[in-house]
Every structure is written in C-alpha cells, then in structure tokens.
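# Test case, fold it:
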Amino acid sequence: MEDHIFKGRAGIIGIGTSIPPNRLEQNEVFQRIEQSCKKDSDVVRWARRIFKQCGVETRYTCEPDFLEQAGACRYLPDHEGAVVPTTSERMEVYQRESVPLAVEAAREAMAEAGLSPSSVTHLVTVSCTGQFLPGLDTVLAKELGLSRRICRMPLIFQGCSAGLRAVQLAKDIVESNPSTVLVVCVELCTIHFQPPASREALFGASFFGDGASACVVSRVSDGREHVFMLGEGHSVIIPDSEEEMIWKVGDHGFDLYLSPAIPKLLKTFLREEVELLLGEQSLPALWAVHPGGRGIVDAVQEMFELKDDQVTFSRDILKHYGNLSSATILFVLKSMREHLIKQGTERAKGISLAFGPGLTAELLNFSYIQTAGKPFLAGKDAAYVQ
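As a prediction, this is how the structure comes out:
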C-alpha cells in the first residue's frame, strides 16, 4: 500500500485503560448468587450452568461490598425483605467512582500520544451505567486541564456498541477538520447487580465488570509508531430485534435483559454487513470483536472460520476482565497492539465489531502500521497489507 494514502487519515495514536482495585473471582460471585437464590433451586442450577460456560474467570468492581462473605453483600442479600441499594444510592457510587477511573485511562492515552491537554479539541465521553450533572464530560475537562472551550460530546445510554461508535465519530471529526479527539469510556456495570428474579437476569451478573478506557484520535504524521489507522465503517440496526437486549432504569438499579438468542441473530445478518464493509477485499487477519459474551465470540469465529489466535484478544479480555460494556473494545485493541509490537509486525489489516441495544452492530475497518511513512518491505505480513 502506498504511504501517501495514509496522509490526512485519522488514526488511534494512544490508548489507555484502568480498572478498580477490587477483584472478583467467578466462583466467589456464583457463591453470592447461590446464597441469594438458595430457595429457588431452578435459578441456582441455571446460574451454575451460565457461570461455568460464560468464559469469565475474573472481573473487577468499584464496590468493595461485593468482597463481603456470601449473604453479607447488600447487593445480593440472602434473605427476603433485605434492603438493597436504591438507584439513587447506586448513582452516588457511580459519580464517586467513575471519575477517577476515567481520568486514569485518559491520562494514559494522552501520555502515550505525547499530547498536552491544550491540544485536545474534542472530548467524547461514553457511558451507559450511570448519569449525573454536571456530567462526566464537564468533570473530565476540569480534571484533565482541557480547554474550557473544548467541544464536548457525551454518548449516553447506548450500551456495549457505543465505544466503537465513539471511535467512528472521532474519525469523522478528525477527517472533516484537523482536530484531536479524546474518547473516554467508563462503565460500572457491577453496581447494578440485583438478586436475580429470572434465568435471563443471570446473564448480566455472570460476565459484566467495571473499568474505563480511552483513546486519542488524530491525523497521523510521518514517524508516528504503532498506530491503528481508521478506515471505513458503518452502523446497522437489525429489524425486529429490539426486545433482545433491554436496559431500563428500575428502583434498585438498571434492569438488564439479554436474550440467549443474540448469537444466533448475529448469524442471520452479520455476514452481509461484513461483506458490505469489505467490498472486494478479502477477510483481514486482525479481528477486534467486542466480547459481549462467549457465545458472541463463538458465533463470529464460526461464521468467518477464524483461527483461535484471531479471536484470542477478545477471549482473553472476557476471561480476565469480563464484559466492560462500551469500554471493552479499547481493551481488546490495546491487547492486540501489544501483541503486534512484540511480534514486530510491520502492517496488518483488520476489522472491529461491536454489538449493542437495537440490536445495533458497529463495524469498522482499520490497519495497524508499525511506523507511519516508513516504506513497507514485503515479508511474512505482506498478505495482510491493505
């Protein structure tokens, strides 16, 4: 690929992530669920099955209450009539805990990009697990020392696919006008855990975790190293699927419903959308798939006959951190980039996929380049170059 094609193109030049200090082992979470549902043997049996099959081993939470012994956790009490945290209490936790995580991830991304706060022209903040005013965007601008006149764009309550949507929005901004965009995603999913009232309610409790991620998107100059160049992308709403993923504000947190049929639904439409995105290009080597659950990664791998190492980044993030909603995709891309750097890969093309309420699918082409402007020498990665 000719280097001049990259001129004026947007790329991710810095990525940062952060997690809270409280680590949850999957078997410990199950014990709390089991104790909370001890009078409903059907729910307990279903929980045991889900927890074993979801692909998660550890997660992190901002709420130390989850480290209490089974039965002593306020979010998952073991007796009827127990008072669980109200939505307002959970929003207080969100406001207190989301900001430090978001600041840490943002500072890491800016430092990696070699970026001063005054250089940021746009701030895109993403979250679906809490709200407060003045919003996260306002607080971050102050904490990070950004301009008071910065253009702020909050993406609120859009679910797991919103992280990739924010990256695509940043790309469009940068390529329409010379800009530097800071994207910050923070999700505190665990503060919405509740005693499960149904089998379906167990899905969220089985694999969601807390964390934040950030990236800097700007036009890429020669000499910039280890960049994800951003290509074409699009969103699509899947018809007659709006009831498959539901996220409502309840009296005791946000009530989440996830249909077990979602992986099957992906198989009905995703191939057509990927073919539309790629056009005449062959399938890429790199796949950054949002691990919304083990079944989603399985479905993508099966559909496109991917090798295990092509989805290992998604599976590893799910295994060690769980599903972090909108923040997850940047965790996957960061892990992928670390591997490419270690392997000494010069260039490789890829595709990123994320899914959220709607059902909505986000798709984005990207290319990894080791050094912008450096002549490419054909070698082991030649087949993967755009």
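# from here on, contacts and neighbour counts on C-alpha atoms
Noted.
# mind listing the strands for the stretch 51-200 of the chain?
Under the criterion DSSP state E, counting those that start in this stretch, the stretch 51-200 of the chain contains strands at 58-61, 122-127, 151-156, 180-188.
# most neighbours per residue, which of these?
The highest average neighbour count among those, using mean count of other C-alpha atoms under 10 Å, belongs to strand 180-188 at a mean of 29.
# Run through who's touching the helix or strand following that strand.
Reading on from strand 180-188 to the C-terminus, the next helix or strand found by DSSP states H and E is helix 201-207. When contacts are defined by C-alpha atoms under 8 Å, 6 or more residues apart in numbering, helix 201-207 is touched by residues 26, 29-30, 47, 50-51, 54, 56, 59, 190, 193, 196, 256-258, 293, 318, 322-323.
# In helices, which of those appear?
Within the contacts of helix 201-207, residues falling in helices by DSSP state H are 26, 29, 30, 47, 50, 51, 318.
# Write a ChimeraX command that selects only the buried members of those.
Buried subset of the ones in helices among the contacts of helix 201-207, written as a ChimeraX selection, criterion 16 or more other C-alpha atoms under 10 Å:
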select :26,29,30,47,50,51,318
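# Show me which pair in the ones in helices among the contacts of helix 201-207 is furthest apart.
Across the ones in helices among the contacts of helix 201-207, no pair lies farther apart than 47 and 318, at 18.0 Å, counting by C-alpha to C-alpha.
# I'd like the structure of this one too, to check against the first:
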Amino acid sequence: MAVMAPQMGEKSETNGANGTHATPPMPGLWITGIASQYPPYLLGPEKLDEFAKRFFDVEKPGLKKLLQINKTSGIDTRASIGDYQTGFASRPEAPTLADLDKFYRRAGVDLAAQACRKALKEWGGRPCDITHTIAVTCTNQGNPGYDLLVARRLGLPHTVDRMLLHGVGCAGGLAIMRAAAQVASGAASRGKPARVLAFACELCTPNVRHDLAEAAACADPADVSIAGVLFADGAAAFVLCNDAGLLLPQDDAGDDDGGRDSGRAEPLFQLLEWDNATIPDTMQHMAFYAEGTGFRTVLTRDVPSFTKTAIGPMFRDLLPGFREKTELKSLDVADFDWALHPGGEAIIQGAQEMLDLTSEQLRATREIYRTRGNSSSPTVLAVLDLLRKMGRGKDHVVATSFGPGLAIEMSLLKRCRAGDGV
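This next block holds a predicted model:
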C-alpha cells in the first residue's frame, strides 16, 4: 500500500492543537562498562633526568629549563610503556617514525585490547554482540588503523561498524564519546540496537628522545615545549548502549547447550548532554606533527588561559538541557563532580579558580595527574573511571577535555544508582 504524503493543511505527527510537529523523544544513552589500562612502569622525575644526561648536554638553555619544569610539574610518577633503560632508550640513535609505528602496532594494540576486555567484562555481553567500534589515537597514523588490529585481537565480528578518529589529540577521549552518542542515537532512530565499544590509546614516552632533542635545540628557554615532561602512556575504553542495546542477546546455542539467557546490562552513567567547539584564533597554540625522527609537539604558555575561559560558557550552554532532562531546575557548578582532563597543573588550577571548584570535585583529576601524568586522549576516561571508585560522590558529572584546534569537548552525565529504576 502506498504511503501518501500529507497534503497542504494536513497534519502529520502533531503536538497539540497548533499543528506543530512533535519532537521525537531522545533515546536513552547508557555507559555500561568503562575501564582504563596503564603500562607497568611508573617513572619519577629523576628517571628522565638520568635519561637526558645519557644522550644530551643538559646545560643547554632549553633542555635545562625543561628539566627544571620536570621537577615542579606536579607529576610524581608517569605511566610508561618502557623503563628508560631498554629498547629504544638503550640505542645510541633515536627511534624513527617507522620504529614508533611498528612498536605502537604491537604494544599499543596490546594495551588497548586490555582496556577493552575490562570494559567488555563489566558490560557483561559477548564480543560478537558489539555493533560498532569508535577509536582514537594521535600517536599512530598507520593504515589500516589500529582499531582493526584491536577488533581482531578481541574477536569482534567482521561486520562490526568501525570508525577511527584522528586529529583531535587530548580531546579524543570525549570526541569518541560524542561520536558514540551520535551513532547510538542514529541507530535508535532506525529502530536498531547499538552497543558501541569505544577506545583510546596513546604511547607518548617512546617519543621522549625527540622531545629532549627539540628542547636541547631550543635557543630561548621561554619557548620550550613541556611535552617531554608531561605526557605518559595509557589506554581506556567504554561501552555505550542505546535503550535497545541494553538487552543482551541470548546465545544461539540456547540454554540446553550452556547458552546464556538474554538479560539486561546495568548502566553506570547516563549520557544526557554533550558538545564540542573550537576556540577562535588559537590553532597555533597546540599541535602535534609527524616528522622523520618522531612527533613534534607544540604547546604554548597561553594554552591554560584559553582553556579555562572556554569551560564555563560551554557548561552554561549545556546546563539548561541537563536540568530539563533531570527535572532538577536548581543544578549548578557545585552539584557536579568534575572529570577534567589533566592537561597540566596550570590548566587544572585555572579551571578550579575560574569555576570556584573544590578540591573534592577535582579529586580524580588530580590523582590521575599526580600518579600517571597526561596520557593524552584516554586520560579523561581514566579520570572518569577512577572517579566512580572514589566513594559515592555527586549524582552528576561533567567530563571535559581539550585538544589541538584549540578544541574543547564536554559531556554531562548522570550516575546510575541502585534503585533508580533504570
């Protein structure tokens, strides 16, 4: 039977007597598993000093300045895939970009797969039930993307819908959350379940020889990039489902053959609002470029001032929608825990002062920064993962991160408590 389009003056899916089109209800978006994975080595500032002395003249003005910052960064230990004694660190020559690529596609894939397995276990479903993957990295540029290697390692179906983001740097953890939300919402509009496995992985410390060499070549200490004393290694993953995706399909074998009854994943967070933007005229202040001898990082001293002034306006733009969805009209800054990307001490301190946040609201951000450093894209997800394990906390969470562009990403989430009836 042919479906007739409404004629002029007729109403289709109207809302009330005024004939306006009804807005379809927003689908539920649920994080049902989240995990972070750090490599085994935790290196104090003294390890970088020792490493630098083996290969460079540490009295060079730029390098001397960098090593001074190393002692006052606020990072007690950085997560590292190596020990600064073996592998690339023991060779007389620095690794090339080809060396870094080959290493990432082994060690990085291993690390990402570990994070994914932990998130999948908490979700409770099977790898074959994942419908989409969304991944991000800035420390590997190979094709096919590392996301395919991770999918193969996990035994995901060859039909899984894959997406790999690039060019977003430290903003990547929330960029994949935004993309997962859009994908899951799109699936819901088609009446389909979405069970999205999203993951981020960065290996930054293998690039430290390049960072130190750039600092040694920097004639003006005021222009030195702090990347060499800031960035660490890590991976994180989460599973995001729409309403239909919360249902866990039954094993094909059925109960008589040891199959699993269909069930329902238990949500950890409900994702209610999100947004991203670029801060005008700031592109030159943060960048990450591939060169023959490694990656060149640009981080100017102006980054903290730009980021701290961007957080408040985006939060204010998202807050009315969040209030409406939670039916809590008085919610404000103080009612949220803040999973702030720990891009550096100045960024954390600037955001705290600008928004009048308490140390308690930023407890997970500071703990990750102090004990693991900044591992770029997965870091904000690691903060969110830790935050939920640090006591009951507030019912609502803001997650925000920044990357090249300068870009800002923000997500507003509601914790799912036992008895909420989710």
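# circling back to that earlier point, what is the nearest of the ones in helices among the contacts of helix 201-207 of the first structure to residue 308 of the first structure?
Checking those one by one against residue 308 of the first structure (C-alpha to C-alpha), the nearest turns out to be residue 318, at 14.5 Å.
# I'd like to know how far the closest one sits from residue 17 of the first structure.
The gap separating residue 318 of the first structure from residue 17 of the first structure is 15 Å, by C-alpha to C-alpha, to the nearest Å.
# just so I know, which of the strands of the stretch 51-200 of the first structure lies nearest residue 229 of the first structure?
Among these, strand 180-188 comes nearest to residue 229 of the first structure, with 14.3 Å by C-alpha to C-alpha.
# what range in the second structure matches that closest one?
Aligning strand 180-188 of the first structure against the second structure (TM-score structural alignment) gives residues 195-203.
# The matching stretch: average distance to aligned residues in the first structure?
Stretch 195-203 of the second structure differs from its equivalent in the first structure by a mean of 0.5 Å after superposition (mean C-alpha distance after the TM-score superposition for the first structure).
# what's the closest of the strands of the stretch 51-200 of the first structure to residue 169 of the first structure?
Smallest distance to residue 169 of the first structure across those (C-alpha to C-alpha): 8.6 Å, for strand 122-127.
# in the second structure, what residues pair with the closest one?
Against the second structure, strand 122-127 of the first structure falls on residues 132-137 (TM-score structural alignment).
# and the matching stretch, how far out from the chain's middle?
Here the centre of stretch 132-137 of the second structure is set off from its chain's centre by 10 Å, with C-alpha atoms, centre = their mean, to the nearest Å.
# How about stretch 206-219 of the first structure?
5 Å.
# Likewise for stretch 282-294 of the second structure?
On C-alpha atoms, centre = their mean, the centre of stretch 282-294 of the second structure falls 20 Å from that of its chain.
# what's that stretch aligned against in the first structure?
Under TM-score structural alignment, the match for stretch 282-294 of the second structure is residues 241-253.
# For the stretch 101-250 of the second structure, which segments are assigned as helices?
Taking DSSP state H, counting those that start in this stretch as the test, the helices found in the stretch 101-250 of the second structure are 109-123, 146-154, 172-189, 208-217, 227-230.
# need those in a markdown table with mean neighbour count and distance to residue 317 of the second structure, can you?
Below are the helices of the stretch 101-250 of the second structure laid out as a markdown table (neighbours: other C-alpha atoms under 10 Å; distance: least, C-alpha to C-alpha, whole Å):
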| stretch | mean neighbour count | distance to residue 317 of the second structure |
| --- | --- | --- |
| helix 109-123 | 22 | 31 |
| helix 146-154 | 19 | 33 |
| helix 172-189 | 24 | 16 |
| helix 208-217 | 22 | 38 |
| helix 227-230 | 24 | 31 |
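# Tell me which of those sits nearest to residue 277 of the second structure.
Closest approach to residue 277 of the second structure among these (C-alpha to C-alpha): helix 172-189, 10.8 Å.
# which strands and helices sit next to the closest one?
With contacts defined as 3 or more C-alpha pairs under 8 Å, 6 or more residues apart in numbering; DSSP states H and E, helix 172-189 of the second structure has these neighbours: strand 29-37, strand 132-136, strand 195-203, strand 233-242, strand 269-278, helix 379-387, strand 396-403, strand 407-415.
# Mean deviation, the second one versus the first structure?
When you say that, I think you mean strand 132-136 of the second structure. Relative to the first structure, strand 132-136 of the second structure is 0.7 Å off (mean C-alpha distance after the TM-score superposition for the first structure).
# Residues in contact with that strand: which ones?
Contacts of strand 132-136 of the second structure (C-alpha under 8 Å, 6+ apart): 147, 160-166, 172-173, 176, 179-180, 194-201, 377.
# Stretch 314-331 of the second structure too?
Here stretch 314-331 of the second structure makes contact (C-alpha under 8 Å, 6+ apart) with 272, 273, 274, 275, 332, 410, 412.
# and which of the residues you listed is nearest residue 384 of the second structure?
Using C-alpha to C-alpha, residue 412 comes nearest to residue 384 of the second structure of the contacts of stretch 314-331 of the second structure, at 11.6 Å.
# tally of neighbours for the aligned partner of the closest one in the first structure?
Superposed on the first structure with TM-score structural alignment, residue 412 of the second structure falls opposite residue 365. Look at residue 365 of the first structure: counted by other C-alpha atoms under 10 Å, it has 23 neighbours.
# Hmm, residue 365 of the first structure is touching residue 351, no?
Yes - counting by C-alpha atoms under 8 Å, residue 365 of the first structure does reach residue 351; the two are 4.6 Å apart.
# Span of stretch 152-167 of the second structure from start to end?
Distance across stretch 152-167 of the second structure, first residue to last, is 24 Å (C-alpha to C-alpha).
# and for it, what span of the first structure is it aligned with?
Residues 142-157 of the first structure are where stretch 152-167 of the second structure lands when matched by TM-score structural alignment.
# Contacts for that stretch next, please.
Residues outside stretch 142-157 of the first structure that contact it (C-alpha under 8 Å, 6+ apart) are 103, 107, 117-118, 120-129, 137-138, 141, 162, 166.
# next one: stretch 23-33 of the first structure
So stretch 23-33 of the first structure is contacted by 44, 47-48, 51, 56-61, 66-67, 69-71, 73, 76, 195-196, 206 (C-alpha under 8 Å, 6+ apart).
# ok, now stretch 335-342 of the second structure?
Residues contacting stretch 335-342 of the second structure (C-alpha under 8 Å, 6+ apart): 348, 360-362, 364-366, 368-369, 373-374, 379-380, 383-384, 387, 393-402.
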